[in-house]
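Participant: below: sequence and its predicted model.
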Amino acid sequence: MTIHHRADRAVFRFSGPDAHRLLNDVLTGHIPSEAGSAAWFALLSPQGKILAEGLAGWAEDGIWVDVHESVGDDFFKRMRMYKLRANLEISDLRASHSVGFSADAVDGAVCHGDRFGTIQIGFRVIDTAEAAAEWDQNDTPYHAARIANGVLLHGNDFAANDAFAHDLGMDMLDGIDFVKGCYVGQEVVSRMKHRGTARRRPVIVSGVTGVAGDAVVASGRDAGTLGQVVYGRAVAIVRLDRVSDVGAVTVNGAPVTVSLPGWASYGFGDVASEE
């Protein structure tokens, strides 16, 4: 069994009587309170932009959370601020633990299904840094799998404070709990859902010669931005209303193929209502 080290992930553990309540009140997803698959979540700004994104899973009497390393300090600071007088402990495990990816469940480590709605991309594994030293240090198989499924990640595909939850399709992939009460940025998320104002959505781009951040051009107009490129394929956040001809999409002047993820309920050329 091969575990691929995802060296760019930062690990935190929330434990104590109020741990679940705090995370459920602050993050977008339905945070688990018992063993099972991990839940996709985002920490939003009050304006609804994504500040951090990751998975949260219950194990060993605590909730294990991972975010991109680039926002580890900010995430830790914000969660301690939201903690106030709540009865819980937030453990910073960045120096002692690592995140890995496995196609199969792993015994002897914290292991959760890496689930996005109906899509499960193997398993998220959390173990000690000593154990991680023995893992395969190439995380390409993970990124190839999630790109093939149209899954975007903060830090790899877009920067903090640069995208809304709907831009990632979190509303379709169980990254947002629309039933629970308020969380940070909830007003913006709710308005985009009920008014249908989500114009930008994930699109799979194939045949790419380029890097993350390159423009996706449709019929001569900028339509979006590439995420991480693996084996000539990437997920881009694209303005759907600007892609009326899928045969006229280019990156760096070269034609590319664009397709929708299998889970998408939107289509090219869709025009969202105005606010």
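Facilitator: Alright, I've got the coordinates. Residues are numbered from 1 along each chain as shown.

Participant: drop to CA atoms for contacts and neighbour counts, all remaining ones
Facilitator: OK.

Participant: which other helices and strands contact the lengthiest helix in the chain?
Facilitator: Ranked by residue count under DSSP state H, the longest helix found in the chain is helix 72-83. Helix 72-83 sits against helix 19-26, with contacts defined as 3 or more C-alpha pairs under 8 Å, 6 or more residues apart in numbering; DSSP states H and E.

Participant: hold the first one in mind and look at this next one:
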Amino acid sequence: MNNSEINSVFAHMPDFGFIAIGGSEAIDFLQSIITANVETLADGAMRQGALLTPQGRILTDFMIYRIAANEFILQCEADRSDDLYTRLRRYRLRRPVTIEKRNDLVCHIWWHLDMVPASMPNLFADPRDSALGYRYLGADANTLLGTHGAKPGNIDDWHAIRIAKAIPQGALDLTPERALMLEAGLDHLNAVDFEKGCYIGQEVTARTHYRGLVKRRLAPFVIDAIPQPSADIVLDESLIGTCKSVAPTSGDGAIALALVKLSDLHAIHKSVNNLSLTIDGHAAQLALPDWMLPLPALAKTDS
């Protein structure tokens, strides 16, 4: 055991489903329908991605694990897994590709560590931010991770880190058939590739990117209470949005993601205690992570 493991914690990530995709044309199949580039994904690595509508709206987001050269696992919310499975089978047509549900898989998050043991199987580094740690796919996490000094933790603590980094996950953050990749900042997380060629919804996503048409962005807010998802966000008595993911923080506070107009984000960010910002009636603050700064310029069509 090394010092970097002593203070690490792990927690089960519940309510997720897994779909295995394999076969000689698995790469070409996924490249042609999802936003992420699986061809450049190394064996033993993972990456976020999504399946879009033809109009460029997110149907389902997921994490993609490359198990071997032609073997992948997609992990999505359990409530969305049946729909994703059905759509994948529909798009397969006659390709030599296998698509199977994997009800035997379990995901644990392992975080607050700097490095992991060499050649540890079924362990995947989260590439979106080092603070998000690693994911372990296996049912024996208590035994395996415990031998490396990891202590059981609370998954809400990990979600607080995720939200603070403005990283969306699931249908609450990415409303099916409404959310856009660029509004969610997923282009900064390598979840969409603008060079890999066509996929479903590619034309709208690329046009939004190259023409600078993004009008809203997901951003984190710190609150001195714990609001419910969908709580109102009010700026100087005007409703500017509602909460999405919420996670408690130290004390009695919380951190929440919200989809807000870029013009409102600019106004809040530039203000010096001149604007009143509340969530569910409680004082709140915009807490932009470094990667979101400077904020994008307003779209030409944004008033």
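Facilitator: Received it, and whenever you're ready, just let me know what you need. Note that this is a predicted model, so its numbers are computed, not measured.

Participant: could I get the TM-score for this pair?
Facilitator: The pair, once superposed, lands on a TM-score of 0.88 when counted by TM-score structural alignment, normalised by the length of structure 1; 270 aligned residues with a C-alpha RMSD of 2.4 Å.

Participant: so what's the residue count around the equivalent of Ile240 of structure 2 over in structure 1?
Facilitator: The equivalent of Ile240 of structure 2 in structure 1 is Ala223 (alignment by TM-score structural alignment). Around Ala223 of structure 1 there are 21 other residues, counting by other C-alpha atoms under 10 Å.

Participant: any chance you could list what contacts the strand or helix carrying Ala223 of structure 1?
Facilitator: Taking DSSP states H and E as the criterion, Ala223 of structure 1 maps to strand 221-226. For strand 221-226 of structure 1, the external contacting residues (C-alpha atoms under 8 Å, 6 or more residues apart in numbering) are 157, 211-217, 234-240, 242-243.

Participant: apply 6 Å and report the result again.
Facilitator: Where contact means C-alpha atoms under 6 Å, 6 or more residues apart in numbering, the residues beyond strand 221-226 of structure 1 that reach it are 212-217, 236-239, 242.

Participant: among the residues you listed, who's most crowded?
Facilitator: Using other C-alpha under 10 Å as the neighbour criterion, Ala236 leads the contacts of strand 221-226 of structure 1 with 33 neighbours.

Participant: let me know the secondary structure of it.
Facilitator: In three-state terms, and counting by DSSP: H, G, I helix; E, B strand; the rest coil, Ala236 of structure 1 is strand.

Participant: for it, what are its contacts?
Facilitator: When contacts are counted by C-alpha under 6 Å, 6+ apart, Ala236 of structure 1 touches 202-203, 225-227.

Participant: got TSV for those residues, with neighbour count and distance to Ala144 of structure 1 too?
Facilitator: Below are the contacts of Ala236 of structure 1 laid out as TSV (neighbours: other C-alpha atoms under 10 Å; distance: C-alpha to C-alpha, whole Å):
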residue	neighbour count	distance to Ala144 of structure 1
Pro202	27	15
Val203	28	15
Thr225	21	18
Leu226	26	15
Gly227	28	12
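
Participant: what's the closest of those to Asp74 of structure 1?
Facilitator: Proximity of these to Asp74 of structure 1 was ranked by C-alpha to C-alpha; the top entry is Gly227 with 22.4 Å.

Participant: is it true that the closest one touches Asp157?
Facilitator: Yes. Under the criterion of C-alpha atoms under 6 Å, Gly227 of structure 1 lies in contact with Asp157, with a separation of 3.8 Å.

Participant: now do the shared contacts for those two.
Facilitator: What both Gly227 of structure 1 and Asp157 touch, as defined by C-alpha under 6 Å, 6+ apart, is an empty set.

Participant: quick check: Leu22 of structure 1 vs Gly232 of structure 1, distance?
Facilitator: Distance of Leu22 of structure 1 to Gly232 of structure 1, given as C-alpha to C-alpha, to the nearest Å: 40 Å.

Participant: okay, these two: which has more neighbours?
Facilitator: Neighbours of Leu22 of structure 1 and Gly232, each counted by other C-alpha under 10 Å, are more numerous for Leu22; the result is 20 against 15.

Participant: could you find the closest non-adjacent residue to that one?
Facilitator: With sequence-adjacent residues excluded and distances taken as C-alpha to C-alpha, 6 or more residues apart in numbering, Leu22 of structure 1 is closest to Lys83, at 6.9 Å.

Participant: aligned to the one you found, what sits in structure 2?
Facilitator: The pairwise alignment with structure 2 assigns Lys83 of structure 1 to Arg92, based on TM-score structural alignment.

Participant: distance of its match from Arg178 of structure 2?
Facilitator: Counting by C-alpha to C-alpha - Arg92 of structure 2 and Arg178 of structure 2 are separated by 25 Å.

Participant: who has more neighbours, the two?
Facilitator: A count of neighbours by other C-alpha under 10 Å puts Arg92 above the other of Arg92 of structure 2 and Arg178, at 17 against 13.

Participant: what secondary structure does whatever residue of structure 2 lines up with Thr197 of structure 1 sit in?
Facilitator: Thr197 of structure 1 maps onto Leu213 in structure 2 when the alignment is built from TM-score structural alignment. At Leu213 of structure 2 the chain is in coil, as set by three-state DSSP.

Participant: these two touch, right, Leu213 of structure 2 and Leu298?
Facilitator: No. Taking contacts as C-alpha under 6 Å, Leu213 of structure 2 lies outside contact range of Leu298: 8.4 Å.

Participant: count of neighbours near the corresponding residue of structure 1 for Arg66 of structure 2?
Facilitator: Structural alignment places Arg66 of structure 2 opposite Trp58 in structure 1 (criterion: TM-score structural alignment). When counting by other C-alpha under 10 Å, one arrives at 25 neighbours for Trp58 of structure 1.

Participant: wait, doesn't Trp58 of structure 1 sit right on Ala38?
Facilitator: No. Under the criterion of C-alpha under 6 Å, Trp58 of structure 1 lies out of contact with Ala38, with a separation of 7.4 Å.

Participant: circling back to that earlier point, now do the residue nearest to Leu22 of structure 1 against Ala129 of structure 1, distance only.
Facilitator: Lys83 of structure 1 sits at a distance of 27 Å from Ala129 of structure 1 (criterion: C-alpha to C-alpha).
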